[in-house]
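Enquirer: all I have is the shape, not the residue letters:
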């Protein structure tokens, strides 16, 4: 199966910079770019690295095929010499990064891309597009998972975002701690468990709620989830147990005062002998609403809009900056630090960096790694000489995140506004 090229998931100026660098003789200078964020979204205590696996796919498929080159030629984006260079483009450098699912803090070099200026600069937009989106969703998912306290979490936001973004959001939410998704495309592409039963339209289709429940149970079995808030919740719960019996799998509540209604439904189910029937709640939930339901007899939460929009923070504001480059195209030319200096808090820090984590700080530095931090380094090789070396199952990233979050101070999962739970400490050689 042909895999679509990712080469046009980029900005026009990446190619015009390339053309100018080729013309000026600087395109082949060895360079180091780093991805980091200067600050976390307001009130967040930690970030979550997500999308790394998708970045590796994007780099691998960053190819300028004939159709892409024809488009660039017709639009006059770059000249023929640049088109000829692009026709043979294959990223041949190295990429290091925080492994997917790891947490990060301001200044953390979550990705480091090394190679020639020409081959590295082209990847800027697609790398940032993926990491900014997926990390934002994973961070929201992580906060919701912490608030849920081990109760089930269902991602169900596909109808609230772009159709392709929905698949990426499902993946990121799974990394962040969600258990399943309603999005079949995400299940197909990434192996995420999928769930779903019926909506209010199914109830309204039938002549009575009893008829709808009967048909659903006959079709899907007694373990199905019946939606009980279309008309009268108490009557619906009674009818649901009469139709399915005490072995009914679950009921779903999608409106009203969820805390109050959940308590009433639990009492009613228990009184009807359906003690093992689970309660699932939906309805515009976010981490704060989930936390407010901690005392409710709820077994699972379904989250849509707030999750796929990053719960108010749809991007992580990550940037892709040149931090070191050689003075010539000679392979042996030494690297020297470079950095942007500007007003408005947008300056960058030069030098090829490493990162390590102590119990009390995120440590970012240049030069030799102190022996005391040698076994605490965070960056791992992802691509070597153009070849991906770090493919892993999505479950690995999900498990890694659970462990990383658990290792943070307890204040990390507080929903009150505050500073990053670990400060970033900079050291230089």
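Expert: Nice, thanks for sending it over. Computed from a predicted model, the values in this text were never measured in an experiment.
Enquirer: C-alpha only now, for contacts and for neighbours.
Expert: Will do.
Enquirer: so what's residue 322 up against?
Expert: For residue 322, the set of contacting residues under the criterion of C-alpha atoms under 8 Å, 6 or more residues apart in numbering consists of 31-34, 338-339, 350.
Enquirer: helix or strand right after the strand or helix carrying it?
Expert: Counting by DSSP states H and E, the element that carries residue 322 is strand 318-326. Downstream of strand 318-326, the first helix or strand assigned by DSSP H and E is strand 335-337.
Enquirer: tell me how far that next one lies from the chain's centre.
Expert: 32 Å (C-alpha atoms, centre = their mean, to the nearest Å).
Enquirer: circling back: now the buried members of the contacts of residue 322.
Expert: Restricting those to buried positions leaves 31-34, 338, 350, with burial counted as 16 or more other C-alpha atoms under 10 Å.
Enquirer: alongside the first one, take a look at this:
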């Protein structure tokens, strides 16, 4: 079965609202929708904006083809008027938001979509689907990068996620600072460096471990990684060095008490003359497991399941809410789900040293700018046309700089207040 086009990656009520609005004449009212989170996942002190580059590409291709419209009409989702409207659908509005790699906090207006009610509301599900997933992955991956303290990480979670989610997760992990991915589609689409050598199955295929290692080295050379824990780890390391020599690039360990095994493996490698052979560890690692290995002789971490599932927070908890109609602020007053009306402008306030101190959000106005303030919103789409966006590597560097800018307490893995407080102030 072929992959669905973006237009049907939506909830039915988006289109039933369009049908009703077209019928009562409100569909063309100029509206502003905002994406924000009411709270961060438990234990998190910041969120990471990710997925906006993917989202802009999908909105550019957001069209309803005749077969899709026929399905919607035949199943009663839309009436004839709405079907004709969908046939001509093109997003002609504006999209502004925080840059990919920017940090966000509860209440940060990370994306603003403006245009007619109908053309904006029909994008709601797609916007939230992309951003909730990618932001969650990027935040988890950023915490792992911090825990790794400069050591390299490889994302290897493809087998633990939906096939397309795996590609998006690899992109978000790279944005967050992972150095490699095992996912080849992510390598092709986004230019992410890929890595991978062999699984336990390759060792089990051969008559003995040495034969498997010899085959791998003969094909890939000594600049490869040998998986040494299929049988006995110590003997596996001896076999690896016996076959490849002390010039072997790395060994990988995927099981056991990694702290103890890493120490023992380093000692054994050094005793065999393989002082430059690196140690890579994997096996259900999350940010806490990585942090626990900080003092051990580990050179690279492989993380999979925890990355692609957001390390316990698989969604960023973002919502898409109407905040303005025809220039008039509108407010949802539901208990525990209230919104602040009006289109918002946000700046990040910094000390002269570069440390972030506060995020200032102003509804329907312009912040009173101070010398070290940084405006957070940028244009993504203008009058329906995408604008030039940063590259993935530029966004990756932007996140690195953002993480440097927050107070060190904000990088802790323990729960606590958001790394930077957010203040909503009246317009000046």
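Expert: Looks like it arrived, so ask away. The structure displayed is predicted, hence computed values, not measured ones.
Enquirer: pick the one among the buried ones among the contacts of residue 322 of structure 1 closest to residue 319 of structure 1.
Expert: Closest to residue 319 of structure 1 out of those is residue 34 (7.9 Å), distances taken as C-alpha to C-alpha.
Enquirer: how about that closest one: what's its closest non-neighbour residue?
Expert: Nearest in space to residue 34 of structure 1, with sequence neighbours left out and distances taken as C-alpha to C-alpha, 6 or more residues apart in numbering, is residue 112 at 4.4 Å.
Enquirer: number of residues surrounding the one you found?
Expert: The tally of other residues near residue 112 of structure 1 (other C-alpha atoms under 10 Å) stands at 26.
Enquirer: which helix or strand contains it?
Expert: Remark: residue 112 of structure 1 resides in strand 111-116, with elements defined by DSSP H and E.
Enquirer: where does that strand end up in structure 2?
Expert: Following TM-score structural alignment, the partner segment of strand 111-116 of structure 1 in structure 2 covers residues 111-116.
Enquirer: what's the average distance of that stretch to structure 1?
Expert: Comparing stretch 111-116 of structure 2 with its match in structure 1 after superposition yields a mean distance of 0.4 Å (mean C-alpha distance after the TM-score superposition for structure 1).
Enquirer: tell me where the stretch 251-400 of structure 2 has strands.
Expert: Taking DSSP state E, counting those that start in this stretch to define them, one finds strands in the stretch 251-400 of structure 2 at 278-282, 300-303, 318-325, 328-329, 344-350, 356-363, 374-375, 377-382, 385-386.
Enquirer: strands of the stretch 1-150 of structure 1, start to end?
Expert: 30-37, 47-48, 94-97, 103-104, 111-116.
Enquirer: mind listing what residue 273 of structure 2 touches?
Expert: With contact set as C-alpha under 8 Å, 6+ apart, residue 273 of structure 2 has these partners: residue 246.
Enquirer: and if you look at residue 59 of structure 1?
Expert: With contacts defined as C-alpha under 8 Å, 6+ apart, the neighbours of residue 59 of structure 1 are 6, 91, 123.
Enquirer: show me what stretch 362-380 of structure 2 is in contact with.
Expert: Contacts made with stretch 362-380 of structure 2 from outside it, assessed by C-alpha under 8 Å, 6+ apart, are listed as 56, 94-99, 110, 340-352, 354, 360-361, 386-389, 424-428.
Enquirer: which among those end up buried?
Expert: Burial by neighbour count, 16+ other C-alpha under 10 Å: within the contacts of stretch 362-380 of structure 2 this picks out 56, 94-99, 110, 340-350, 360-361, 386, 389, 424.
Enquirer: ok, average deviation of the longest helix along structure 2 from structure 1?
Expert: Counting residues, the longest helix in structure 2 under DSSP state H turns out to be helix 124-148. If you overlay the two and look at helix 124-148 of structure 2, the average distance to its match in structure 1 is 0.2 Å (mean C-alpha distance after the TM-score superposition for structure 1).
Enquirer: and of the strands of the stretch 1-150 of structure 1, who's closest to residue 172 of structure 1?
Expert: Residue 172 of structure 1 lies closest, by C-alpha to C-alpha, to one member of those: strand 47-48, at 9.5 Å.
Enquirer: and whatever residue of structure 1 lines up with residue 332 of structure 2, how far from residue 163 of structure 1?
Expert: The pairwise alignment with structure 1 assigns residue 332 of structure 2 to residue 340, based on TM-score structural alignment. From residue 340 of structure 1 over to residue 163 of structure 1 the distance is 37 Å, taken as C-alpha to C-alpha, to the nearest Å.
Enquirer: what's around residue 67 of structure 2, how many residues?
Expert: For residue 67 of structure 2, the tally of surrounding residues (other C-alpha under 10 Å) stands at 9.
Enquirer: so it versus residue 284 of structure 2, what's the distance?
Expert: Applying C-alpha to C-alpha to residue 67 of structure 2 and residue 284 of structure 2 gives a distance of 43 Å.
Enquirer: now do residue 24 of structure 2
Expert: Distance of residue 24 of structure 2 to residue 284 of structure 2, computed by C-alpha to C-alpha: 54 Å.
Enquirer: tell me which of the two has more neighbours.
Expert: residue 284 (15 against 8).
Enquirer: pretty sure that one contacts residue 307?
Expert: No - with contact defined as C-alpha atoms under 8 Å, residue 284 of structure 2 does not reach residue 307; the gap is 9.6 Å.
Enquirer: so who does the aligned residue in structure 1 for residue 58 of structure 2 touch?
Expert: Across the two structures, residue 58 of structure 2 finds its equivalent in residue 58 of structure 1, going by TM-score structural alignment. Residues in contact with residue 58 of structure 1 (C-alpha under 8 Å, 6+ apart) are 6, 126-127.
Enquirer: sweet, I'm off.
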